[in-house]
Structures are given as C-alpha cells and as structure tokens.
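Undergrad: Model the following, please.
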Amino acid sequence: MKNVLILCTGNSCRSIMAEALINAKMGDCVYAQSSGVKASGKVNPNAQSLLEEKGYWKDVYHSKVIDTVIDTPFDLVVTVCDHAHETCPMFPKAVKTIHVAFEDPSGKAVEEYAKTLDLIEKELLPIVKSELCD
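TA: A predicted model of the protein is given here:
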C-alpha cells in the first residue's frame, strides 16, 4: 500500500475532498491523508455534506496541521493550491512532490463544490494512479 499526502492551505475543502475521493476510489493500492500548511481546524460544511451525499465521508477526516504528518513516509505529496505549492515544506521521507491546482469553491455556490470534486476525480486520480498504482 502506497501513501499519498494531499496538501493545501487550510485543509478544509479541496484536500479533504481529494483525500476522501482517493480513499473511496483507489483504496486497494493507495492510502490518502490530507493536511494544511495553515490548517483551519475545521472541515468546510458544504464539502463535508457533498462527501456524505456521495458516500465518501468517514468520521476520521478532519482538518489537521502539517506537523501531524511531516514525519510520515509518503510515496507522493500533492499540493492542490498555489499557496501550499509555494510554501510546501520539505518532507524528509517523501519520495516525490507534484502540484495539481484546483480553484477553491469556498464561499461560492454549492454547485461549485460538486464541480471541484468532479475535477479532482478527472484530473488528480489518474495522476495518482499512474504515480503509485501502475
């Protein structure tokens, strides 16, 4: 089983959605975790309700600071926002870091969360699969 970290700034929306989606769709070869460079400490309620509606939500998902995962041996670290990409710390045990940015739906219409989730599935999952599962 390979480990991937999905990193964004607040760890409240995009990274949590990516974590849940990867674990739901690719759990046979990848275990995903998420974190924030400046974690907000809470999950965006619209993101959580969308993940619950899709059946991807698990109660273990929460917004966490980077210090809680910095020493985990990840096979891949993915930054999903430009700020996290610019401020991403060096992970001592990460094999590779890549950047795949998604626009933050926070504060926008609820439909934008579903669009972001779809983009994550279409754009990020194939990359994670080719990096870690093939």
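Undergrad: C-alpha from now on. contacts and neighbour counts both.
TA: OK.
Undergrad: how about residue 64, what does it touch?
TA: Residue 64 makes contact with 11, 34, 35, 36, 39, 40, 41, according to CA atoms under 8 Å, 6 or more residues apart in numbering.
Undergrad: Check these for burial and list the buried ones.
TA: Buried subset of the contacts of residue 64 (neighbour count, 16 or more other CA atoms under 10 Å): 11, 34, 35, 36, 39, 40.
Undergrad: Pull the most distant pair out of these.
TA: With distances taken as CA to CA, the most widely separated pair in the buried ones among the contacts of residue 64 is 34 and 40, at 12.5 Å.
Undergrad: want to put them side by side, so please do this one too:
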Amino acid sequence: MRVLVLCTHNSARSQMAEAWLKHFARELGVDLEVHSAGTEKAFVKEEAKRVMAEVGLDLSGHFSKTLFEVPDPWDFGLVLTVCDQAKEACPAYPARTEKRHVSFPDPTGKPLEEWRKVRDALGRMARFLVEALKEGRLPSDEELRQAARL
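TA: The predicted structure is shown next:
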C-alpha cells in the first residue's frame, strides 16, 4: 500500500510520521511505500531532526516537498492528514483512496519536551496503524486518535 502523510509545511509532524511509519513497516514486515508532503513547501525543522535522532530515526536526508513533488501523487491507498489545516486543504482523491485524519499539536516555537510529546504520540499512532494494516484492516480516525493518546 502507498501511504501519504500530509501536513501544512511538511517540516515536522508529517516528516516524523513518515519516519515512524517506515520504521514500523520494516520492523513488522509490512509492505508500505510511505511519503510525506505539505500543502506548502518549507524546510525540515531542526527540532524534528533532533528529537527523532533521540529515538534512532534519522531525518537528515529528509526535505520538505509539496504533493506535486512526490512520485505518482494521485495514486495513494491512504492519505493521512496530521494537522487540521492540511485536512481542509487536502485535494480530492480518487474514490479508491482512503483518508484518515488525526490532528497533532504543532510544537513549533515550544520547548523540546513538547516536540518529544508530539514525536511519541505520532510513534504510537504509526505503530497502531502498521499493526492494523498487517492484520488487513484500516483503523478509523477515532482508533488512531486513541492510539496516539492525544
């Protein structure tokens, strides 16, 4: 399955979610192709790189991109929005695309502890999603929110 994680600037939350999803897909042996994008292009924030490095996930090769910069942008089995603004701006996808939304708080401008909370919530949600996909089911928005423990 191809998964797109969409946020506003593709600078923090969507980048962290992408890394977590790839990590858990590898760990659990689930065939996922994961990309992230933003409704606008910015840069990957240093705080995101730092807190992900703390858990052994390297964002140094990541870069901010828009939907039109990801391969085959209209062919995703799942589009996951991780902020309310991206949900509102999310383009119409073909009927076969599933959409899920879990809004994570924006840690920008906050202490690293807030970044860690968002990182960990994204990690819990990502693990739950990959485990569910491995079982052959796609969890609801509410199940994903509960897994994140927001």
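Undergrad: Let me know the TM-score between chain one and chain two.
TA: Once the chains are laid over each other, their TM-score by TM-score structural alignment, normalised by the length of structure 1 reads 0.87; 131 aligned residues with a CA RMSD of 1.9 Å.
Undergrad: re earlier: the contacts of residue 64 of structure 1 in strands, which ones?
TA: Using DSSP state E, the subset of the contacts of residue 64 of structure 1 located in strands is 34, 35, 36.
Undergrad: Tell me the spacing between the equivalent of the second one over in structure 2 and residue 10 of structure 2.
TA: Alignment of residue 35 of structure 1 against structure 2 is given by TM-score structural alignment, with residue 37 as its counterpart. Look at residue 37 of structure 2 and residue 10 of structure 2: by CA to CA, to the nearest Å, they are 5 Å apart.
Undergrad: do the same with residue 1 of structure 2
TA: 21 Å.
Undergrad: Residue 103 of structure 2 too?
TA: Using CA to CA, residue 103 of structure 2 is found at 14 Å from residue 10 of structure 2.
Undergrad: picking up where we left off before, and which of the contacts of residue 64 of structure 1 is nearest residue 106 of structure 1?
TA: residue 11 (11.6 Å).
Undergrad: can you pull out the strands in structure 2?
TA: In structure 2, the strands defined using DSSP E lie at 2-7, 33-38, 78-81, 98-101.
Undergrad: quick one: the third one aligns where in structure 1?
TA: By that I understand strand 78-81 of structure 2. Alignment of strand 78-81 of structure 2 against structure 1: residues 76-79, by TM-score structural alignment.
Undergrad: swap in stretch 110-117 of structure 2?
TA: Under TM-score structural alignment, stretch 110-117 of structure 2 corresponds to residues 108-115 of structure 1.
Undergrad: quick one: buried residues of that stretch?
TA: The neighbour-count check on stretch 108-115 of structure 1 (16+ other CA under 10 Å) flags 112, 113, 114 as buried.
Undergrad: Show me these that map onto helices.
TA: Those of these mapping onto helices are 112, 113, 114, per DSSP state H.
Undergrad: Identify the residue spatially nearest to the first one, adjacent ones excluded.
TA: The reference is to residue 112 of structure 1. residue 105 (5.6 Å; CA to CA, 6 or more residues apart in numbering).
Undergrad: before we move on, what about the last one?
TA: With CA to CA, 6+ apart as the criterion, residue 114 of structure 1 has its nearest non-adjacent residue at 7.2 Å, and that residue is residue 50.
Undergrad: The one you found and residue 119 of structure 1: what is the separation?
TA: Separation of residue 50 of structure 1 from residue 119 of structure 1 (CA to CA): 14 Å.
Undergrad: So which of these two has more stuff around it?
TA: Ranked by neighbour count (other CA atoms under 10 Å), residue 50 of structure 1 and residue 119 place residue 50 first, with 18 against 15.
Undergrad: in structure 2, which residue is closest to the centre?
TA: Against the mean C-alpha coordinate of structure 2, by CA atoms, centre = their mean, the closest residue is residue 17 at 3.1 Å.
Undergrad: If anything else comes up later, I'll come back, but that's it for now.
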